[in-house]
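> sequence first, then the predicted structure:
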Amino acid sequence: MDLAQLIRRYSSESACEEHLFQFRCDNGLRCRRCDDDSFVLVHSKTHSKSTSQKTLIECKSCHYQTSLKSGTIFQASKVPLRKWFIAAYLIANDKRKPDAEVMAQFLEVSKPTAQLLINKTEREMAEPTSFWKWIS
């Protein structure tokens, strides 16, 4: 997959969430409460007056809910998954050391945020069960 294909395939946050959800389900996701392995994605508003949504995973058995991003490198990140996916692609497919300044400009994030994305992504890519194995 080249960068243009990645951008088209993951053109929305929901497409990225679906991919992350499928990866987590395929890689041993278990309910913390009842240990079941069947889940659905649930979108809920974060505040009654807000239009933003939080994506949750809900256990089909006991209905326990947790964030889709919890327990991943995306946990507590305000950076959209789409930007994470693009950053990971660039890191995985560039032979040179990623440059935070160039990454920041390309992703339209601050330089410290770009450096954080680079550091976390490189650490995750080194893991044998890395989410990013599909991207290179």
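Cool, the structure landed. Numbers count the residues shown, from 1 in each chain.

> rest of the way, CA atoms for contacts and neighbours
Noted.

> need the helices for this protein, in chain order.
For the chain, the helices defined by DSSP state H occupy 3-9, 13-26, 81-92, 100-107, 111-125.

> nearest to residue 69, out of those helices?
Closest to residue 69 of the helices of the chain is helix 13-26 (Cα to Cα; 8.3 Å).

> okay, buried residues for the closest one please.
When neighbours are counted by 16 or more other Cα atoms under 10 Å, the buried residues of helix 13-26 are found to be 16, 17, 20, 21, 24, 25.

> ok so, going back, any idea which of the helices of the chain is most buried?
helix 81-92 (a mean of 20; mean count of other Cα atoms under 10 Å).

> distance between it and the chain's centre?
9 Å (Cα atoms, centre = their mean, to the nearest Å).

> out of the helices of the chain, which is closest to residue 55?
Once the helices of the chain are compared by Cα to Cα, helix 13-26 is nearest, at 7.9 Å.

> that closest one vs helix 81-92, what angle?
70 degrees (axes from the mean of the first three to the mean of the last three Cα atoms, to 10 degrees).

> just to revisit the earlier point, make JSON lines out of the helices of the chain and add distance to residue 73.
As requested, the helices of the chain are exported to JSON lines (distance: least, Cα to Cα, whole Å):
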{"stretch": "helix 3-9", "distance to residue 73": "20"}
{"stretch": "helix 13-26", "distance to residue 73": "11"}
{"stretch": "helix 81-92", "distance to residue 73": "10"}
{"stretch": "helix 100-107", "distance to residue 73": "18"}
{"stretch": "helix 111-125", "distance to residue 73": "7"}
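
> next up, a second structure to put side by side with the first:
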Amino acid sequence: MNFKSLPQLLDYFREESTCIEYYENIRWKGNPTCPRCGSDKPYKTNRGYKCSNNDCYKKFTVKVGTIFQNSKIPMRIWFAAIFLATTYKKGISSVQLALDLGITQKSAWFVLHRIREMLKERAPKMLGKNNTVEVDETYIGGREGNKHFKKRRSSVNKSFTNNGKVFNPKKTVIGVIERKGKVVLKHSPNAQINHVKAFISSSVTKGSTIYSDEAPVYNYLKNNYTHKSVKHSANKYVVGNVHTNTIENFWSVLKRGLYGIYHQVSEKHLSRYLAEYSARFNTRELSSHDRFIKFLGNGEHVLSYKKLTI
């Protein structure tokens, strides 16, 4: 079955048993395995499976050890949420998802964060090598001029706002992107050289060609990479093949999504939102069905509500 639209997906997954069987085939490929001890010889029960290992002997279902664990939301609703969250280019809010799927906003918020946990790239491949890479940083947060006077940064003490609360500066995001390739993002405390250098060295193969703007933090790149830059302060944005337009285009999608769909993102959860946007971008050439299958197979990550909210 090739799901080209949400109605097709919901028509196919009418029964919970169909969803369970479908996910079992994706997760276990016909060989059920105990998520606690790893035994591959459980026996089937009326409600799932039971481990045959005498030291374990635990009951389990295909949901245990996944984003679906301890969830009372039907699997077809979960599948619909995954389909929507991975298909919409700029994402979908918990309010909209709750309206579309008939669940509460609180449940939709939790579902989306579990999906974002699933979308995280656990072992990202190094970029570069045979492809040109662009690097840049951006800042997430509202403009000071658009804030209420009480919430603006104090001119007397830069560490506080005008109403005496601690001032929270914009959140820094560093990104590297291959031309016609993938993007890797990181929420960083700041854009100082120690953070930038550590991120780039862990994301881009040494010897690769990297293009950036004229920020001094990138000057060190010439030691390990072929580095060229464009001087934006002089209104130069393209010099031959040297530019950062690819990463700038990605920033525009990211910011329009964060500001237009989610409006405000806390620093605590920013990394999950970055995982969401980079995952959709990196699978942009896949069909909606193939993207759904790919991410569904990466669901073995548990995120409790307590961990999410503490």
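Sure thing, it's come through. All values reported here derive from a predicted model rather than from experimental measurement.

> can you pull the TM-score for these?
Superposed pair, TM-score by TM-score structural alignment, normalised by the length of structure 1: 0.72. Supporting alignment: 122 aligned residues with a Cα RMSD of 2.9 Å.

> so which residues of structure 2 form strands?
Taking DSSP state E as the criterion, structure 2 contains strands spanning 43-44, 49-50, 59-60, 133-140, 171-178, 183-188, 209-213, 226-230, 238-239, 242-243.

> the fourth one maps to which residues in structure 1?
Going back to what we said before, that points to strand 133-140 of structure 2. Under the alignment (TM-score structural alignment), strand 133-140 of structure 2 falls on nothing in structure 1.

> equivalent analysis for the third one, please.
Strand 59-60 of structure 2 corresponds to residues 65-66 in structure 1, going by TM-score structural alignment.

> superposed on structure 2, where does that stretch end up, distance-wise?
If you overlay the two and look at stretch 65-66 of structure 1, the average distance to its match in structure 2 is 2.2 Å (mean Cα distance after the TM-score superposition for structure 1).

> that stretch: how far from the chain's middle?
For stretch 65-66 of structure 1, the distance to the chain centre is 16 Å (Cα atoms, centre = their mean).

> before we move on, what about stretch 107-115 of structure 1?
Its chain's C-alpha centre and that of stretch 107-115 of structure 1 lie 16 Å apart, by Cα atoms, centre = their mean.

> then stretch 120-136 of structure 1?
Chain-centre distance of stretch 120-136 of structure 1: 12 Å, with Cα atoms, centre = their mean.

> identify the residue of structure 2 aligned to residue 113 of structure 1.
Using TM-score structural alignment, residue 113 of structure 1 pairs with residue 107 in structure 2.

> find the residue closest to whatever residue of structure 1 lines up with residue 95 of structure 2 in space, skipping its chain neighbours.
In structure 1, residue 95 of structure 2 lines up with residue 101, judged by TM-score structural alignment. Spatial nearest neighbour of residue 101 of structure 1, excluding adjacent residues (Cα to Cα, 6 or more residues apart in numbering): residue 111 at 5.6 Å.

> isn't that neighbour up against residue 118?
No: if you go by Cα atoms under 8 Å, residue 111 of structure 1 and residue 118 don't touch, sitting 10.5 Å apart.

> give me the neighbour count for residue 68 of structure 1.
21 (other Cα atoms under 10 Å).

> quick one: residues contacting the residue most central in space within structure 1.
Closest residue to the average C-alpha location of structure 1: residue 81 at 4.6 Å, with Cα atoms, centre = their mean. Applying Cα atoms under 8 Å, 6 or more residues apart in numbering to residue 81 of structure 1 gives the contacts 13, 16, 17, 74.

> mind running it again at 10 Å?
For residue 81 of structure 1, the contact set (Cα atoms under 10 Å, 6 or more residues apart in numbering) comprises 10, 12, 13, 14, 15, 16, 17, 20, 69, 74, 87.

> mind telling me what the third one corresponds to in structure 2?
This means residue 13 of structure 1. So residue 13 of structure 1 corresponds to residue 16, using TM-score structural alignment.

> skip the chain neighbours and tell me the closest residue to its match.
Closest to residue 16 of structure 2 by Cα to Cα, 6+ apart is residue 75, at 6.4 Å.

> ditto for residue 273 of structure 2
In space, residue 273 of structure 2 is closest to residue 116, 6.8 Å off (Cα to Cα, 6+ apart).

> and the gap between the equivalent of that neighbour over in structure 1 and residue 64 of structure 1?
Under the alignment (TM-score structural alignment), residue 116 of structure 2 maps onto residue 122 of structure 1. Look at residue 122 of structure 1 and residue 64 of structure 1: by Cα to Cα, to the nearest Å, they are 32 Å apart.
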